[in-house]
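1. What follows is a predicted structure for the sequence shown.
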Amino acid sequence: MAPVRIAVVGLGKIARDQHLPAIAANPAFTLVATVSREGDGVPGVPHFQSLDQLLERGPAIDAAALCTPPQVRHELAAMALARGTHLFLEKPPGATLAEVAALQGMAQASGATLFASWHSRFAAGVAPARSWLAGRRIDRVQITWREDVRVWHPGQAWIWEPGGLGVFDPGINALSIATHILPQRFFLKSAVLEFPANRAAPIAADMHFCDTHGAPIHMDLDWRQTGPQTWDIVVETDAGRLTLSNGGAVLALPDRTERDEDREYAGLYAHFAALIRSGQCDVDVTPLQLVADAFLCGRRREVEAFED
């Protein structure tokens, strides 16, 4: 089978750090074009200022990875799906749930694969954590996701605008893991979202969930942590404690600890290739639903202004 001819749309930090190396390492794909309004793209690869320029004048593509901010992604995704192009959506899959649902309908009509990716689900410890938790009684869960926004999102103004999610941009990674590994669905009970006085998106959130069996789930998100960063999920069960740390890369169980190298994006692209071969889509919006519920039902608290 010939490699899938793929274009990367949006050449920000995540595209250069993760998507381009993962594509280069996967023989199922060949990078044939890049799209970005800024910069010159990748040496030796045709580069375009817009997706419509690529689709009209560029090399033929079978698939595209959309790595743009979520606020502008729907128009680009619709343009590609109208031509039957397979789509890999960087997380979150869109700025709203309704637009993602619309894209699902377009993908079904066109026969194209639509993959709403959640990279943290492909961290090394996540699959074994899900297996270990299956069938166990969950007593309580603590999610702590604290990092320094100046390190991970320097100068990215879009992330502070409506649809940019603010601290939920990393927080949705934790929710993508929790919704995948916990055996019962869970829902929001209460939330307090802290908004800097000069920003339209939150910098911190304190959230309380409950699963369908009554187990409490607490989530602590903060973008103001300096020094060592914290990406931990602790699950207390009838068989002892499970801890996922380092964003899911390290799994600690009552009788052992497992750790492995970073392979999130390698796993994502392997999955995307399999979806294309089988003619399937994978669009799970559950993490985005929980974030939407936080904005819908959470209390807003104004805090001091934040400057990069």
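-> Happy to help now that I have it.

2. When you work out contacts or count neighbours from here on, use the C-alpha atoms and nothing else.
-> OK.

3. Quick one: classify the residue sitting nearest the centre point of the chain as helix, strand or coil.
-> Centre of the chain computed as the mean C-alpha position; nearest residue by C-alpha atoms, centre = their mean is residue 91, 3.1 Å away. Three-state call for residue 91 (DSSP: H, G, I helix; E, B strand; the rest coil): coil.

4. got a list of what it touches?
-> 116, 117, 118, 119 (C-alpha atoms under 8 Å, 6 or more residues apart in numbering).

5. For residue 186, state which of the residues you listed is nearest.
-> Nearest to residue 186 among these is residue 118, at 18.1 Å by C-alpha to C-alpha.

6. Go ahead and confirm residue 284 touches residue 116.
-> Yes: between residue 284 and residue 116 there is a contact under C-alpha atoms under 8 Å: 6.7 Å.

7. And these two? Which one has more around it.
-> residue 116 (22 against 15; other C-alpha atoms under 10 Å).

8. quick one, what contacts that one?
-> Residues in contact with residue 116 (C-alpha under 8 Å, 6+ apart) are 88, 89, 90, 91, 92, 93, 282, 283, 284, 285.

9. Please check those and keep the buried ones.
-> 88, 89, 90, 91, 92, 93, 283, 285 (16 or more other C-alpha atoms under 10 Å).

10. which residues touch the second one?
-> Under the criterion of C-alpha under 8 Å, 6+ apart, the contact list for residue 89 reads 65, 66, 67, 114, 115, 116, 117.

11. Would you reformat these as CSV and include distance to residue 269?
-> Below are the contacts of residue 89 laid out as CSV (distance: C-alpha to C-alpha, whole Å):
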residue, distance to residue 269
65, 10
66, 13
67, 14
114, 13
115, 10
116, 12
117, 9
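
12. Which members of these are the farthest-apart pair?
-> 67 and 114 (14.1 Å).

13. Distance check, residue 236 against residue 226.
-> Distance from residue 236 to residue 226, counting by C-alpha to C-alpha, to the nearest Å: 28 Å.

14. Number of residues surrounding residue 175?
-> 24.

15. Helix, strand, or coil at it?
-> helix.

16. Which parts of the stretch 101-250 of the chain are helices?
-> 126-133, 149-152, 168-181 (DSSP state H, counting those that start in this stretch).

17. Second structure follows, compare the two:
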Amino acid sequence: MTELRIAIVGFGKIARDQHVGAIAAVPGAMLAAIASRNASLPGVPHFATVEELLEKGPQIDAVSLCTPPQVRRAQAAAALAAGKHVMLEKPPGIGVAELDPLIAMATEAKRTLFATWHSRHAPSVEPAREWLVARRLKSVHINWKEDVRVWHPGQAWIWEPGGLGVFDPGINALSILTRILPKPVFVTAAELAFPANCQSPIAANLTLTDIDGLPITAEFDFRQTGPQSWDILVETDEGRMTLSRGGRIMAVDGKVVADAPDEEYRELYRHFVKLAATGASDVDLAPLRLVADAFLLGKRNIVEPFVD
């Protein structure tokens, strides 16, 4: 098998914690270079920018964009124009419309554009989807609360326009929701809490539904201390199905029926290798559309300033 030579662009926490190890563990993938202004990896060719990488770097087939979403569109366009396959960390961009030209570029160039939703690859997401399809759903509640100081320490970009704030983790829940439910959902109301010194929300409450009126609520909060909460609860005519630990554990009426080790990022790269082999793309924007609608519909409340 010819290896897919991948350059990571943006070498922050998520790239170091997840992407490097995932690439090393996936047959058919190899880490060929890194582009980052602030960090490097011993033994791996390093460049300051994606432009320098494309001009002066070693031969690569693909780039994995792990930079903040505010700059990803231009980087993706440069890579596609240079004939490279592109993987986008979530969220794929700062808006929905900016993805359309990238999709068109990828199609014309016969190159892969992969908008990743790593939480969809949590081990119990597919078992949950399969279980729910045969049941009548009564209600859904998402409880997604974590400590931003633990998961995004010193990452000022997340509080800027386009950084999404609490929707950076919240979109993970929405990516699972849009995978496991049998029908498309949409936002009907939202309430967003903005710190007085930030441009993105620190907490959000959403009301959603589907075409049949299924009641769906979501609570997102970046201020959680102590135990963290990444749970989706679905009431059905055959009991309560719970996805916990971000989709790792599935239980029905409290009994665990699915639990396995986390290989989310390895699954992303396995899929990326397969897509790149044929130049196919995978760009599902449903989770991003829900976030965009939450901003459109959301009532905005100003809360105390956030100090990292």
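-> That came through, no problem. All values reported here derive from a predicted model rather than from experimental measurement.

18. Tell me how they score on TM after superposing.
-> The pair, once superposed, lands on a TM-score of 0.98 when counted by TM-score structural alignment, normalised by the length of the first structure; 307 aligned residues with a C-alpha RMSD of 0.9 Å.

19. circling back to that earlier point, ok, of the contacts of residue 91 of the first structure, which one's closest to residue 192 of the first structure?
-> Nearest to residue 192 of the first structure among these, counting by C-alpha to C-alpha, is residue 118 at 24.7 Å.

20. how far away is whichever residue in the second structure pairs up with the closest one from residue 14 of the second structure?
-> Under the alignment (TM-score structural alignment), residue 118 of the first structure pairs with residue 117 of the second structure. Residue 117 of the second structure is 14 Å from residue 14 of the second structure, where distance means C-alpha to C-alpha.

21. Find the nearest non-adjacent residue to residue 200 of the first structure, please.
-> Spatial nearest neighbour of residue 200 of the first structure, excluding adjacent residues (C-alpha to C-alpha, 6 or more residues apart in numbering): residue 161 at 5.3 Å.

22. Was I right to think the one you found contacts residue 202?
-> No: in this structure residue 161 of the first structure lies outside contact range of residue 202 using C-alpha under 8 Å: 9.7 Å.

23. what's the helix or strand harbouring residue 21 of the first structure packed up against?
-> Using DSSP states H and E, residue 21 of the first structure maps to helix 20-25. In terms of contacts (3 or more C-alpha pairs under 8 Å, 6 or more residues apart in numbering; DSSP states H and E), helix 20-25 of the first structure is packed against strand 29-35, helix 264-278.

24. hmm, who's touching it?
-> Contacts of helix 20-25 of the first structure (C-alpha under 8 Å, 6+ apart): 8, 29, 30, 31, 265, 266, 269.

25. who's in contact with residue 192 of the second structure?
-> Contacts of residue 192 of the second structure (C-alpha under 8 Å, 6+ apart): 201, 202, 203, 204, 205, 298, 299, 300, 301.

26. quick one: which of those has the most company?
-> residue 201 (29 neighbours).

27. Would you format the contacts of residue 116 of the first structure as a markdown table with distance to residue 50 of the first structure included?
-> Listed next are the contacts of residue 116 of the first structure as a markdown table, based on distance: C-alpha to C-alpha, whole Å:
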| residue | distance to residue 50 of the first structure |
| --- | --- |
| 88 | 17 |
| 89 | 17 |
| 90 | 18 |
| 91 | 21 |
| 92 | 21 |
| 93 | 20 |
| 282 | 26 |
| 283 | 25 |
| 284 | 28 |
| 285 | 27 |
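
28. for the residues you listed, which one is nearest residue 305 of the first structure?
-> residue 92 (25.5 Å).

29. The closest one and residue 70 touch, don't they?
-> Yes: counting by C-alpha under 8 Å, residue 92 of the first structure touches residue 70, with 6.7 Å between them.

30. mean per-residue distance, stretch 268-278 of the first structure to the second structure?
-> Following the fit onto the second structure, the mean deviation recorded for stretch 268-278 of the first structure is 1.1 Å by mean C-alpha distance after the TM-score superposition for the first structure.

31. That stretch: how far from the chain's middle?
-> Taking C-alpha atoms, centre = their mean, to the nearest Å, one finds stretch 268-278 of the first structure lying 17 Å from the centre of the chain it belongs to.

32. Run through who's touching that stretch.
-> 22-23, 26, 28-29, 86, 88, 112-113, 115, 117, 119, 122, 281-282.

33. buried sites along it?
-> So for stretch 268-278 of the first structure, counting by 16+ other C-alpha under 10 Å, buried means 268, 269, 270, 271, 272, 273, 275, 276.

34. Please name the residues that touch residue 146 of the first structure.
-> With C-alpha under 8 Å, 6+ apart, residue 146 of the first structure has these contacts: 220, 221, 222, 223, 224, 225, 229, 230, 231.

35. rerun that using 10 Å as the cut-off
-> 167, 170-171, 204, 220-226, 228-232 (C-alpha atoms under 10 Å, 6 or more residues apart in numbering).

36. same question, residue 285 of the second structure
-> Residue 285 of the second structure touches 91, 92, 93, 95, 96, 97, 99, 115, 116, 117, 175, counting by C-alpha under 10 Å, 6+ apart.

37. Next one: the nearest residue to the last one once chain neighbours are set aside relative to residue 93 of the second structure, how far apart?
-> Going back to what we said before, that points to residue 175 of the second structure. Using C-alpha to C-alpha, 6+ apart and skipping the chain neighbours, the partner closest in space to residue 175 of the second structure is residue 287 (5.2 Å). The gap separating residue 287 of the second structure from residue 93 of the second structure is 12 Å, by C-alpha to C-alpha.

38. Likewise for residue 34 of the second structure?
-> Taken as C-alpha to C-alpha, the span from residue 34 of the second structure to residue 93 of the second structure is 21 Å.

39. Looking at the two, which has the bigger crowd around it?
-> Neighbours were counted for residue 34 of the second structure and for residue 93 using other C-alpha under 10 Å; residue 34 has more, 26 against 22.

40. ok, that one - contacts?
-> 6-11, 40-41, 44-50, 53, 57, 63-64.

41. Can you select the buried ones among these for me in PyMOL?
-> PyMOL command restricting those to the buried ones, with burial defined by 16+ other C-alpha under 10 Å:
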select buried, resi 6+7+8+9+10+11+40+45+46+47+48+49+50+53+57+63+64
